[in-house]
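In: Got a predicted structure plus its sequence, pasted below:
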Amino acid sequence: MRTIGELSAETGLPHHVLRYWETRFPALRPLTRAGNRRYYRPEDAALVRRIDRLLNHEGYTIRGVQQLLAAEAKGEPEDGIATALTAIRDALVDALARDGRG
């Protein structure tokens, strides 16, 4: 698990952007512990990277990303598989980057 500071450093996204996205994307729900510290699970971190890619690199709007995530949450089998594969790919890219190979 990562703190908001660690995830911010990894992704280059400011803390306030991560907190804002929590209000806009219901699937992004980090754990909160003592002192309201946020702890992002690997699946949260993968979702943050995906939202960042969609918004900042693929030209989606916040509403467009919301609609895409909502459609996937409805359980279309192909979409669920694609989401899982995207999360796995993002985790592997992240691991390679941390290992100095990416």
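Out: Looks like it arrived, so ask away.
In: CA atoms for contacts and neighbours, from now on please.
Out: Fine.
In: Make sure Ile62 is actually in contact with Arg53.
Out: No. Counting by CA atoms under 8 Å, Ile62 does not reach Arg53; the two are 11.8 Å apart.
In: and Glu10, how many neighbours does it have?
Out: 15 (other CA atoms under 10 Å).
In: now the strands for this protein?
Out: 2-3, 31-33, 37-40 (DSSP state E).
In: Pipe those strands into CSV and attach distance to Glu10 per row.
Out: Listed next are the strands of the chain as CSV, based on distance: least, CA to CA, whole Å:
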stretch, distance to Glu10
strand 2-3, 10
strand 31-33, 18
strand 37-40, 12
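In: Included below, for side-by-side comparison, is a second structure:
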Amino acid sequence: MTAFDDGKDDSALRTIGEVSDALGIKPHVLRYWEAQFPLLKPLKRSGGRRYYRPTDVALVETIDRLVNREGYTLKGAEAVLRSAGKSDLDRRTDDRRSGDRRADADSDGTPGVRLMVTESPDMAETIAALKSIRARLAAALGA
């Protein structure tokens, strides 16, 4: 989690400006993400002023990582957040830091979308099946 250099306690509420400055994310992007991610709901006080709790800041950091570093779309990132419970999300973040590898679905050089997944036997079978379907579709289209 981001360490704020503002003298406040780690559990203090933060304004949208403080979060924006600390994370390097423009306030309008944070407001947009609130509309796109129902899980992101900072407290709103009189006049509509937003106050981000530490859990909100952690969620913003996760959204930023998924969208801006791992290449998820907003809908994809939302699906990841919905499917992952808080403890599962924390565990996956820790796994990545400890060297969990990403599998590249297109490592064979064929064009397509790069999938960011953790390696498992079930996932390897799924990727192989998808590649087979893609090859059959390409053959049917004469590509």
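Out: Yes, it's here. Just so we're clear, the structure is a prediction, and the values are computed from it rather than from any experiment.
In: What's the TM-score once they're superposed?
Out: Between these two chains, after superposing, the TM-score reads 0.73 (TM-score structural alignment, normalised by the length of the first structure); 82 aligned residues with a CA RMSD of 1.9 Å.
In: could the strands of the first structure go into CSV alongside distance to Trp21 of the first structure and mean neighbour count?
Out: Formatted as CSV, the strands of the first structure follow (distance: least, CA to CA, whole Å; neighbours: other CA atoms under 10 Å):
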stretch, distance to Trp21 of the first structure, mean neighbour count
strand 2-3, 15, 16
strand 31-33, 15, 12
strand 37-40, 13, 18
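In: so which of these comes closest to Asp94 of the first structure?
Out: strand 2-3 (12.9 Å; CA to CA).
In: in the biggest helix by length in the first structure, what's buried?
Out: Determined from DSSP state H, the single longest helix within the first structure is helix 77-99. By neighbour count with 16 or more other CA atoms under 10 Å, helix 77-99 of the first structure contains the buried residues 79, 83, 87, 90-91, 94.
In: so how far is it off the chain centroid?
Out: Offset of helix 77-99 of the first structure from its chain centre (CA atoms, centre = their mean, to the nearest Å): 11 Å.
In: Which strands or helices does it pack on?
Out: Where contact means 3 or more CA pairs under 8 Å, 6 or more residues apart in numbering; DSSP states H and E, helix 77-99 of the first structure is packed against helix 42-56, helix 62-73.
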